[in-house]
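**Student:** structure for this input, please:
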Amino acid sequence: MASSKKWASIISSIASCVYFLVIILQVPLFRVPCTAGICRTPIEVTSSQLIACELFPLVVVKALLYPGAFANALIKNRSIPSYDSLKLYKFTNVKAADAISELQRLEVLAGSYLSVAGALLGLIKPGRMSLCGMLLIVWGLVREIILRKSTSTTHVYIYPAMSIALFSAFLSITKDVRRIIRSCKRPRNVKAKLF
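**Tutor:** I've put the predicted structure just below:
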C-alpha cells in the first residue's frame, strides 16, 4: 500500500494538470464586465489588462490566447486559426484609460493574474497561488452580486465550471491533500478492538 505522501503527490499533480487545462483552454468560469466588454475567463481578464497597460508585447498575449482559440475552433467545428492571423478577440481597441475602470473589480483582476500564473507555475511545482487566485475571483464576483455594484446583476454570473476549477486548485496543494488522506485512514487498532 502506498504512503499518504505518494498518494498526495499523485492527486496533487493530476489536479494541477486539470486546473492548467481549465485555465489555458479558457473554459468559461464566470461572466463579468471588463475593459474589452464581457470577459468569461481569467485569461481574458488578464489579456485585456495586459494589452491596455502595454506591459507585455502582443506576442505574449497571443501565446496566452492561442490554446483557447484552438480549443474553441475544435469544439465549434471551425477552421483552426493560425498563430499569425489570430485576432485578439475584442481586445484590439482597449486603451490605457479603459484599464482604470477595471480597478473597480480589483479582486477579479488580481485573482485572474494569480490564476493564470498559478496554472503555469503549477506544472512545475503545484502551490497555493492558484487557490488564492480562484478564491479572490469568487470573492470579487460574490461581492459584486451581493452589493449590486454593477448597473444590472445579469452582467455578473458564476458558471458551474467554477466549482471544478476551485476544487482542482484546492487539490493541487500537496500538504492539504496529505492531511485529508491521513484523516481518512482508520487506525488498525480500533478495527481489531471492535471484533
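**Student:** switch to C-alpha atoms for all contacts and neighbour counts from now on
**Tutor:** Will do.
**Student:** helices or strands up against the longest helix along the chain?
**Tutor:** The helix that spans the most residues within the chain, counting by DSSP state H, is helix 4-24. Counting contacts by 3 or more CA pairs under 8 Å, 6 or more residues apart in numbering; DSSP states H and E, helix 4-24 is packed against helix 42-53, helix 58-75, helix 106-122, helix 161-171, helix 174-184.
**Student:** what does the strand ranked longest in the chain contact?
**Tutor:** In terms of residue count, the longest strand belonging to the chain (DSSP state E) is strand 30-34. Applying CA atoms under 8 Å, 6 or more residues apart in numbering, the set of residues contacting strand 30-34 from outside is 38-41, 45, 48, 102, 141, 155-159, 162.
**Student:** one more, so I can put them side by side:
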Amino acid sequence: MASSKKWATSISSIAAVMYFLLIIFQIPLFRVPCRFGTCKTPIEITSSQLIATELFPTYVVKVLLYPGAIVHVIIKNRTLPSYSRLLDLYNTSSLRKYTAVSDLQHLEIVAGSYLSVVGAFVGLWRQGRMSLFGTMLIIWGLLRENILGQIHRMFPTKSIRMYPMLMVAVVCAFLSIKKDVRKLIHGSKARRVKLS
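**Tutor:** Coordinates of the predicted model:
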C-alpha cells in the first residue's frame, strides 16, 4: 500500500491538472457582465481587463483565449477563427462602452479571476492556495452581488449566475493543495483505526 505522501502527491497533481484544464479550456463557471458583454470564465474576465487596460500586448491575451476558442469551435461545430481574428469571436467592440466604475461593482470577481488564472498556471509545477483563494473570491463576489442585488439594478437584462462546474473547480482547487490532502488522508486513516 502506498504511503499517504505518495497518495497526496498523486491526488494533488491530478486535481491541479483538472483545475488547469477547467480554466484554460474556458469551461463556463459563472455568468457576469463584463467588458466583453457577458463573461462566463475567469480567463474571459482577465482577458477583457488586460485588453482594456493595455497592460500586456494583445498577443498575450490571444494566447490565453485560443485554447478555449478551439474547444468552443469544436463543441459548436464551427470553423476555427484565424489567430488574427480571434478577438472578434469575443466581441471586443463593446470594450469601450463598458466603464471602469462597473468593474468596481464586482471587484471580488475580477480579483478572483486573476488569482484563478495565475493559480491554474502556477499550480502545474507548484501546488499552492492561489487557485483556491481565487475561486473562493469569485464565489464571494457572485454571492454578494446576488444578495445585494446591485447588478440587477445596474444591468436589468443581464443577471449573475453560478454554474455547477464552479463547485467542481472549488473541489479541484482544494484537492490541489498537497498539505490539505495529506491531512484528509491522515484523518481518514485515524478514523478507520478508531472504528476497528
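**Student:** before we move on, the earlier item: ok, which of the helices and strands packed on helix 4-24 of the first structure comes nearest Ala15 of the first structure?
**Tutor:** Between Ala15 of the first structure and those, the shortest gap by CA to CA is with helix 161-171, which sits at 4.7 Å.
**Student:** returning to what we had before: in the next helix or strand after the longest strand of the first structure, what's buried?
**Tutor:** Remark: after strand 30-34 of the first structure, the chain's next helix or strand is strand 37-39, criterion DSSP states H and E. Judged by neighbour count (16 or more other CA atoms under 10 Å), strand 37-39 of the first structure contains these buried residues: 38-39.
**Student:** mean shift between strand 37-39 of the first structure and the second structure?
**Tutor:** Here the mean offset of strand 37-39 of the first structure against the second structure after fitting is 1.0 Å, by mean CA distance after the TM-score superposition for the first structure.
**Student:** Leu107 of the second structure and Gly141 touch, don't they?
**Tutor:** Yes. The pair Leu107 of the second structure / Gly141 is scored as a contact, 7.4 Å apart, by CA atoms under 8 Å.
**Student:** that older thread, buried residues, the longest helix of the first structure. List them.
**Tutor:** So helix 4-24 of the first structure, judged by 16+ other CA under 10 Å, has buried residues 4, 7-9, 11-24.
**Student:** once aligned to the second structure, how far is the longest strand of the first structure on average?
**Tutor:** When the second structure is overlaid, strand 30-34 of the first structure sits 0.8 Å from its aligned residues on average, using mean CA distance after the TM-score superposition for the first structure.
**Student:** isn't Lys90 of the first structure up against Ala36?
**Tutor:** Yes. Assessed by CA under 8 Å, Lys90 of the first structure is found in contact with Ala36 at 5.7 Å.
**Student:** neighbour count for these two, which is higher?
**Tutor:** Ala36 (23 against 14; other CA atoms under 10 Å).
**Student:** mind listing what the more buried one touches?
**Tutor:** 48, 90-91, 93-94.
**Student:** and those, which two are the farthest apart?
**Tutor:** The most widely separated members of those, counting by CA to CA, are Ser48 and Asn93 (9.8 Å).
**Student:** show me which of these two is the more surrounded one.
**Tutor:** Ser48 (28 against 13).
**Student:** can you list contacts of stretch 93-112 of the second structure?
**Tutor:** 34-37, 42, 45-46, 48, 52, 133-142, 145, 150-151.
**Student:** any idea how far Met167 of the second structure lies from Ile139 of the second structure?
**Tutor:** Distance of Met167 of the second structure to Ile139 of the second structure, given as CA to CA, to the nearest Å: 9 Å.
**Student:** the more surrounded of the two?
**Tutor:** Ile139 (20 against 14).
**Student:** ok, back up a step: any idea of the angle the longest helix of the first structure forms with helix 58-75?
**Tutor:** Helix 4-24 of the first structure runs at 90 degrees relative to helix 58-75, counting by axes from the mean of the first three to the mean of the last three CA atoms, to 10 degrees.
**Student:** helix 4-24 of the first structure vs the second structure, average offset?
**Tutor:** By mean CA distance after the TM-score superposition for the first structure, the fitted helix 4-24 of the first structure averages 0.4 Å away from its aligned residues in the second structure.
**Student:** that helix aligns to what range in the second structure?
**Tutor:** Under TM-score structural alignment, helix 4-24 of the first structure corresponds to residues 4-24 of the second structure.
**Student:** any idea how far that stretch is from the chain center?
**Tutor:** Stretch 4-24 of the second structure sits 16 Å away from the centroid of its parent chain (CA atoms, centre = their mean, to the nearest Å).
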